[in-house]
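>>> Below is the sequence, then the predicted model.
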Amino acid sequence: METRTETVTVADGSFDMHLWLPEGGSGPVVLLIQEIYGVGPYIRKVAGDLAALGYVVGAPDLFWRLRRNWVSDHGETGTAASLELASGFDLPQGVSDSAIALAHLRALPEARDGAGVVGFCLGGSVGYLLAATAEVDAVASFYGSAVPEATGMMEKITAPLLFVFGGSDPYIPRDQVAIVEQAAAGRPNVEMHVAEKAGHAFHNHEAPQFYDPEAAPVAWERAVEFLRRHLG
C-alpha cells in the first residue's frame, strides 16, 4: 500500500495530511478525521483498512496550530495530555481546515467518483458539522460529543449521514443520544447505529479501556456498508 504526506495550505499557514492509496492506485476519497490522540496508530490502522477497501484516504493533522503532528498514547497520562491540548482546539476553525483538506483530496490525480468523511470522537463532531457546510457524498460520525447540542444542523444537511454511538457512553449519556435519534427520525438521509452496551470510543482497538470486541466489528461493518452504498 502506497502512502505519502500531502501539504494542505490555508490562509494562515499549512498542515500535513497523511495519505493512503488503494492497491488499484485510485478510488473514491475518504477524509478521515482524527480523535484527540492525533493521527496515531489507531487512525493509521483505520486508514489502512479503508484503503484496502479501495478508498483514497487522507487524515489531516487538525491540531497543527496547537502542536504539529501530535500523537499520544491512550494511557492515563496520554489521555490527560490530549484532553488538555484539545481544550484549546477551535472547533469552527477545525471544520474550515477539514473542508479545505477535503477539497485538496478531491483534486488529487488519484481521486475519482465520490467523496466521504469518517470521523471518530472529536472527528465525529467535526465531520457532522462539515456536512452542513461542504459538498460531501456521505458522512459517518462516530460518537461526536458536539452532535446532540447541534441537531438543528440536520436541516442544512442533504448528504447521507450515519451516526454511531455507544448506549452506555459516560461522556455522551443515553438521553443525549436519544436527542439525536429524535432529530434523525423521519429523515431519509440519516441512519442511526447505537451499540447499547458499548461505551465511548468502543471501536478504538488501541485503547483497552474503551474497546468493545463485540460492538466494534458490528459498527464497523455498518459503516463499511454505508460507505459502499454511497461512494462505491
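Yep, it's here.
>>> use CA for all of it now, contacts and neighbours both
Noted.
>>> helices and strands around the top strand by length along the chain, which ones?
Across the chain, the longest stretch assigned as strand under DSSP state E is strand 111-120. Applying 3 or more CA pairs under 8 Å, 6 or more residues apart in numbering; DSSP states H and E, one finds that strand 111-120 contacts strand 27-33, helix 91-106, helix 122-131, strand 138-142, helix 215-231.
>>> among these, which is nearest Ala47?
Closest to Ala47 of the helices and strands packed on strand 111-120 is strand 27-33 (CA to CA; 7.1 Å).
>>> Check which helices and strands the closest one sits against.
strand 56-60, helix 91-106, strand 111-120, helix 122-131.
>>> For the longest strand of the chain, which outside residues touch it?
For strand 111-120, the surrounding residues in contact (CA atoms under 8 Å, 6 or more residues apart in numbering) are 26-35, 56, 105-106, 124-127, 136-144, 201, 227, 230-232.
>>> among the residues you listed, which ones are buried?
Among these, those classed as buried by 16 or more other CA atoms under 10 Å are 26-35, 56, 105-106, 124-127, 136-144, 201, 227, 231.
>>> so Leu162 sits in a strand?
Yes: judged by DSSP: H, G, I helix; E, B strand; the rest coil, Leu162 forms part of a strand.
>>> Would you confirm that it contacts Asp137?
No: with contacts counted by CA atoms under 8 Å, Leu162 stays clear of Asp137, the gap being 11.7 Å.
>>> gap between Ala101 and Gly24?
22 Å (CA to CA, to the nearest Å).
>>> go on, Ser98?
Distance of Ser98 to Gly24, given as CA to CA: 25 Å.
>>> More neighbours: which of those two?
Ser98 (26 against 13; other CA atoms under 10 Å).
>>> so what's that one up against?
Ile33, Pro60, Leu62, Val126, Leu130.
>>> rerun at 10 Å
8, 31-33, 59-62, 92, 104, 117, 123, 126-127, 130, 134 (CA atoms under 10 Å, 6 or more residues apart in numbering).
>>> quick check, Thr133 in a helix?
No: per three-state DSSP, Thr133 lies outside any helix segment and is coil.
>>> How much space separates it from Val30?
Taken as CA to CA, the span from Thr133 to Val30 is 17 Å.
>>> ok so, going back, overlap in contacts, Leu162 and Asp137.
Joint contacts of Leu162 and Asp137 (CA under 10 Å, 6+ apart) are Leu227.
>>> hold the first one in mind and look at this next one:
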Amino acid sequence: MKNTVRQLLKTEFKPESEQKPQLPAQAYKLYDKYAHGMLSRRDFFSAMAGLAVNAALAATFINSMLPNYALAQQVSFNDDDITASYQKFTSPQGYGEGRGYLVKPKHLTAATSTVLVIHENRGLNPYIEDVARRLAKAGFIAFAPDALWPLGGYPGNDDEGRTMQSSLQPEKIVADLKAAATWLKQLDGGNGKLGVVGFCFGGSMTGRLAAELPEAVNAAVPFYGAPPAADSIVDIKAPMLIQLAELDERVNQQWPAAEALFKQHSLNYKIEIYPASHHGFHNDSTARYNKAMADLAWQRTLAFFKQHLS
C-alpha cells in the first residue's frame, strides 16, 4: 500500500510545468503544421477535435509547446570566456542592412573559425542567441543574423515573429543571409573558414547557402531542414552533416531523392537520424526537446566543425 501511495504522489501531483499531456502521435504532426504556418490556430483546434482531443487538452498541449527561454540559457550572456555584441552589415541585394548577434571567444591568441547560425522561421530568439554563445564557448566566432531586422528585429515572442517573417520577401531574406555569410567570413580574427549551422528554416537555408555560396561555405550542418533545390546540389563543395529527427516525417520524406543526388555527385556528406525525436528536438526551450539526442547532435556538430574548419 505504501508503494502504491508513493507512486500516486509521484505521478498525480507533478508541477504543471512538468506535466505532458498524453496525446496521439498525430497531435505532434498537427502542431508542426501549425508552427510552420500550414494550419491556423482555429484549424489546429478543429483537427485536434477530429482526434477526439477536447479543447482544454488541446490548449494545454499547444501551451506546453510554447518556448520557455529561461530553460534555453546554457551559456550566460556575460560569461567570462566570451564577448557578445550586436553588429550590422550591408546587404545591397537584400533589405539594404542587416543586424545580428556576434559572439567571440574572449581570449583568442590566434585566428579561429567562424560559424554562421541561422534561426528558425521566427527571428533571432534567445535560444538561437544561446546557440551562438555555445559556439563561442567552444572556440568559434559565431554570428546569428536576424531576418526580422528590416521590421525592427525579433519582437519578443515566437508567434508574432513567425507572422513577421512570413511577411518578408523570401529572396531578400536569402540575400541578407548571404551578405551575413560574406561579412562573417572576412571578419577580423577569423581564419577565413566559414561553417554554417541552422535549424528548421535555418536548416533549409544552411543547405541553400552551401549550394549557392560554394566558394564561401566550408562546412554545413543543417538541423531538420528541407534539402537544397535538386538542380543546385551539384554545386555544393562543403562537407555536410545532416541532422534529422526520426519522427519528423514532413522533413524526412524530402531527403531520399536529395540523397540520391548527393551520391550521384559524390558529395561529402553524412546523415544522422536521432531516434524517438521530433522536429525541433535540439531546441531546449520547448517540449519537443530531447536532451540525450540534442547533446549527441551538438557534440557531433562541434567535432565536425573542428575537423573541417581548422
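Perfect, thanks for sending it. As the structure is a prediction and not an experimental result, all values here were calculated from the model.
>>> how about the strands in the stretch 1-150 of the second structure?
Taking DSSP state E, counting those that start in this stretch as the criterion, the stretch 1-150 of the second structure carries its strands at 82-91, 96-105, 112-118, 141-145.
>>> Rebuild the ones you listed as CSV, extending it with distance to Leu296 of the second structure.
Shown next, in CSV, are those (distance: least, CA to CA, whole Å):
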stretch, distance to Leu296 of the second structure
strand 82-91, 23
strand 96-105, 23
strand 112-118, 18
strand 141-145, 20
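>>> wait, which of those is closest to Ser285 of the second structure?
Using CA to CA, the strands of the stretch 1-150 of the second structure put strand 112-118 closest to Ser285 of the second structure, at 16.7 Å.
>>> In the first structure, point out the residues matching the closest one.
Alignment of strand 112-118 of the second structure against the first structure: residues 27-33, by TM-score structural alignment.
>>> how big's the offset between that stretch and the second structure?
Average distance, stretch 27-33 of the first structure versus aligned residues of the second structure after superposition (mean CA distance after the TM-score superposition for the first structure): 0.9 Å.
>>> neighbours of Ala96 of the first structure, just the number please.
I think there's a mix-up here, since residue 96 of the first structure is Ser and not Ala. Going by other CA under 10 Å, the residues that sit close to Ser96 of the first structure add up to 17.
>>> ditto for Leu9 of the second structure
11.
>>> Distance check, the equivalent of Ala184 of the first structure over in the second structure against His308 of the second structure.
Under the alignment (TM-score structural alignment), Ala184 of the first structure pairs with Phe262 in the second structure. Going from Phe262 of the second structure to His308 of the second structure by CA to CA gives 19 Å.
>>> Repeat that for Tyr269 of the second structure.
On the measure of CA to CA, Tyr269 of the second structure and His308 of the second structure end up 12 Å apart.
>>> Find residues that contact each of those two.
Ala219, Ala220, Ala238, Pro239, Met240.
>>> which one of the residues you listed sits closest to Thr60 of the second structure?
Distance to Thr60 of the second structure, by CA to CA, is smallest for Ala220 among those, at 36.6 Å.
>>> hang on, that closest one packs against Thr114?
No: in this structure, Ala220 of the second structure is not within contact of Thr114 by CA atoms under 10 Å, at 11.8 Å.
>>> Which residues are in contact with each of these two?
Common neighbours of Ala220 of the second structure and Thr114 (CA under 10 Å, 6+ apart) are Leu194, Gly195, Val196, Phe305.
>>> which one of the residues you listed has the most neighbours?
Going by other CA under 10 Å, Gly195 tops these with 30 neighbours.
>>> Can you find the partner of it in the first structure?
Using TM-score structural alignment, Gly195 of the second structure lines up with Gly116 in the first structure.
>>> for the shared contacts of Tyr269 and His308 of the second structure, which one is nearest Asp159 of the second structure?
Ala220 (27.8 Å).
>>> which stretch among the strands of the stretch 1-150 of the second structure comes nearest Arg300 of the second structure?
strand 112-118 (14.8 Å).
>>> and the closest one with helix 201-212, angle?
120 degrees (axes from the mean of the first three to the mean of the last three CA atoms, to 10 degrees).
>>> Not counting its neighbours along the chain, what's nearest His205 of the first structure?
For His205 of the first structure, ignoring the flanking residues on the chain, the nearest one in space by CA to CA, 6 or more residues apart in numbering is Tyr211 at 5.3 Å.
>>> List the contacts of the aligned residue in the second structure for the one you found.
By TM-score structural alignment, Tyr211 of the first structure lines up with Tyr289 in the second structure. Listed by CA under 10 Å, 6+ apart, the contact set of Tyr289 of the second structure reads Met65, Ser277, His278, His279, Gly280, Phe281, His282, Asn283.
>>> what's the helix or strand for Tyr289 of the second structure?
Per DSSP states H and E, Tyr289 of the second structure falls between elements, in no helix or strand.
>>> and Gln254 of the second structure, what is it in contact with?
Residues near Gln254 of the second structure by CA under 10 Å, 6+ apart: Gly225, Ala226, Pro227.
>>> what comes up buried for stretch 32-46 of the first structure?
For stretch 32-46 of the first structure, a neighbour-count test (16+ other CA under 10 Å) marks 32-40, 42-44, 46 as buried.
>>> nope, stretch 153-166 of the first structure is what I meant
Met154, Ile157, Thr158, Ala159, Pro160, Leu161, Leu162, Phe163, Val164, Phe165, Gly166.
>>> Would you check that Leu209 of the second structure makes contact with Val174?
Yes: using CA under 10 Å, Leu209 of the second structure is in contact with Val174, at 8.3 Å.
>>> So for the two, which residue has more residues nearby?
Leu209 (21 against 17).
>>> could you measure the more buried one against Lys172 of the second structure, distance?
With distances taken as CA to CA, Leu209 of the second structure is found 13 Å from Lys172 of the second structure.
>>> what do the two both touch?
Lys178.
>>> any idea how far Thr119 of the second structure lies from Asp231 of the second structure?
Actually, residue 119 of the second structure is His rather than Thr. Taken as CA to CA, the span from His119 of the second structure to Asp231 of the second structure is 25 Å.
>>> I meant to write Cys200 of the second structure there.
In terms of CA to CA, Cys200 of the second structure sits 21 Å off from Asp231 of the second structure.
>>> Show me which of these two is the more surrounded one.
Cys200 (21 against 9).
>>> I'd like to know how far the aligned residue in the second structure for Asp90 of the first structure sits from Thr182 of the second structure.
Aligned counterpart of Asp90 of the first structure in the second structure: Gln169 (TM-score structural alignment). With distances taken as CA to CA, Gln169 of the second structure is found 20 Å from Thr182 of the second structure.
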